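**Q** sequence unknown, structure follows:
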């Protein structure tokens, strides 16, 4: 039984790739050490670092404030979970309204466009004030703050997500719709079975980015008086005269966002590889 023997050229290529790989590792190690040295010289070795460490990175205060901040963080997660469902439904509805064909649907398209223009232009904090303090005053009823926070997040992020979905719908080639109609599918069936599956596959990365932004902005609901992570950190900071609780709350939000960010990077790279190889699905 014969065995394949690599040629001299193939052996040379393998040796070259091995040298390049070793060189890349050495360069990465050297650049990391250089960056660490710069951080040490410009930050840690400075005279004021001990004061900053005591004011922002006090381990004992961090441990003492963590239970209360975590309890508030669960409220942020609750609002985020509710908002994820409501934003998905409202944004899809607005995107479909904006893409309805025919002059008879012009009023609906104008209303949907006005909605996205208004809530993409309004700062989120102003929407929170209008919803959180305006609606209870208008209705003269006591509304749960979690519901008000979810409503404010839904109004703002539905406008952003609706535009992303609309862009994905319009990015599907018209021949796809024509082919579906030629097969006897109605408008709703074409949208559900042909257009939306292709559109959602294209817009998944920007949708994930919007989800990351929504995770971050959920922390602003503390201005309504909800005992969330940010407000809990504020109370702890006022009691200890130390900013470490804010750092603890920030770390919780970062840990929440990292899985989604990495998933977005992975999916974007996977989609790019499929497009480069000519794959459709």
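**A** Looks like it came in fine. Model, not experiment: these values are computed from the prediction.
**Q** when you work out contacts or count neighbours from here on, use the C-alpha atoms and nothing else.
**A** OK.
**Q** mind telling me what element residue 202 is part of?
**A** helix 196-217 (DSSP states H and E).
**Q** flag every buried residue along that helix.
**A** Of the residues in helix 196-217, those scored as buried under the neighbour-count criterion (16 or more other CA atoms under 10 Å) are 196, 198-199, 202-205, 207-212, 214-217.
**Q** put this beside the first:
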């Protein structure tokens, strides 16, 4: 009997959802389609009403001429794009620096034992200082104050802007990393240490991989914020997209280049924003996933 039962199990089809579950899935698909159609219709109606209201305003003609001139947009686009390339290079360099510095600071803040108190205090003071100081002030101090010490050779304004971004955003990202490290259950550390791993091996192989996975959406949001703050390096004289737009405004007596620069920054940020939303939704679905009925 047992052998016959085993042979009958071999040809059995894999587990399939019940009729109740299939009905629920069909209802969800129907509701999703309905929601998408309603959303599209309401968006079109809202956009139409907004455009009509703007065009009916008394100053629309003057605003259109000053901010939405197609000819000025075409003429200023090449120079603004060249400046955006500088923004992109600074962003990539600053992102790498922020990850390294933030990980070091977060690790220092999580050290245990009284002997490490000076390091913890130094890391805490760093995060308090740069989280409380506006970025533009850090840019002025780093971009004009540090070169005034004449400790280094002549460096480009984009270099000092990158340093200021790293110092400021490392303080924020370090706190994000620290929150992720603290969210890992202490039993993970204890289990790793019981297996003979050192503190450094435990952090590198057990704690940090889990911590980074928990805080990835927050890290991606900080990256989006840094994408637009990269434009502040223009205050140091770097000819980035914002500075290039300012030059074009002075030449054309028209604010359209600022709109062009803003749209380029939005286009640069949109892929990361959508990726962040997708990843957050994926994590949420994984946490809320239940068994089939």
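**A** Yes, it's here. Computed from a predicted model, the values in this text were never measured in an experiment.
**Q** where in the second structure does the helix holding residue 202 of the first structure fall?
**A** Taking TM-score structural alignment as the measure, the second structure aligns residues 208-229 with helix 196-217 of the first structure.
**Q** same question, stretch 89-97 of the first structure
**A** Stretch 89-97 of the first structure maps onto residues 100-108 of the second structure, going by TM-score structural alignment.
**Q** can you pull up the most central residue in the first structure?
**A** Here the mean C-alpha position of the first structure is nearest to the C-alpha of residue 212 (CA atoms, centre = their mean), at a distance of 1.6 Å.
**Q** show me what contacts the nearest residue to it once chain neighbours are set aside?
**A** With CA to CA, 6 or more residues apart in numbering as the measure, residue 257 is the residue that lies nearest to residue 212 of the first structure, at 5.9 Å, once sequence neighbours are left out. Residue 257 of the first structure sits next to 212, 215, 216 when contact means CA atoms under 8 Å, 6 or more residues apart in numbering.
**Q** please, which helix or strand holds residue 257 of the first structure?
**A** helix 244-276.
**Q** need the counterpart of residue 55 of the first structure in the second structure.
**A** For residue 55 of the first structure, the aligned position in the second structure is occupied by residue 66, per TM-score structural alignment.
**Q** returning to what we had before: the helix holding residue 257 of the first structure: average distance to aligned residues in the second structure?
**A** Superposing on the second structure places helix 244-276 of the first structure at an average distance of 0.5 Å from its equivalents, by mean CA distance after the TM-score superposition for the first structure.
**Q** tell me the angle that helix makes with helix 196-217.
**A** Regarding helix 244-276 of the first structure and helix 196-217, their directions subtend 160 degrees when assessed with axes from the mean of the first three to the mean of the last three CA atoms, to 10 degrees.
**Q** which residue packs closest to the counterpart of residue 164 of the first structure in the second structure, ignoring adjacent ones?
**A** Taking TM-score structural alignment as the alignment basis, one finds that residue 164 of the first structure is matched in the second structure by residue 176. Closest residue in space to residue 176 of the second structure, ignoring its immediate chain neighbours: residue 215 at 6.7 Å, by CA to CA, 6+ apart.
**Q** wait, what's in contact with that neighbour?
**A** Contact analysis of residue 215 of the second structure by CA under 8 Å, 6+ apart lists 176, 177, 179, 180.
**Q** quick one: stretch 278-286 of the second structure aligns where in the first structure?
**A** Counting by TM-score structural alignment, stretch 278-286 of the second structure pairs with residues 266-274 of the first structure.
**Q** next, the buried residues of that stretch.
**A** 268, 271.
**Q** from the chain's centroid, how far away is stretch 259-276 of the second structure?
**A** Using CA atoms, centre = their mean, to the nearest Å, the mean C-alpha position of stretch 259-276 of the second structure is found 11 Å from that of the whole chain.
**Q** likewise for stretch 65-74 of the first structure?
**A** Relative to its chain's centre, stretch 65-74 of the first structure lies at 22 Å (CA atoms, centre = their mean).
**Q** so where is stretch 242-255 of the second structure in the first structure?
**A** Mapped onto the first structure using TM-score structural alignment, stretch 242-255 of the second structure spans residues 230-243.
**Q** please apply the same query to stretch 77-85 of the second structure.
**A** With TM-score structural alignment as the criterion, stretch 77-85 of the second structure aligns to 66-74.
**Q** distance from that stretch to the second structure after superposition?
**A** Here stretch 66-74 of the first structure is compared with the second structure after superposition; its mean distance to the aligned residues, by mean CA distance after the TM-score superposition for the first structure, is 1.0 Å.
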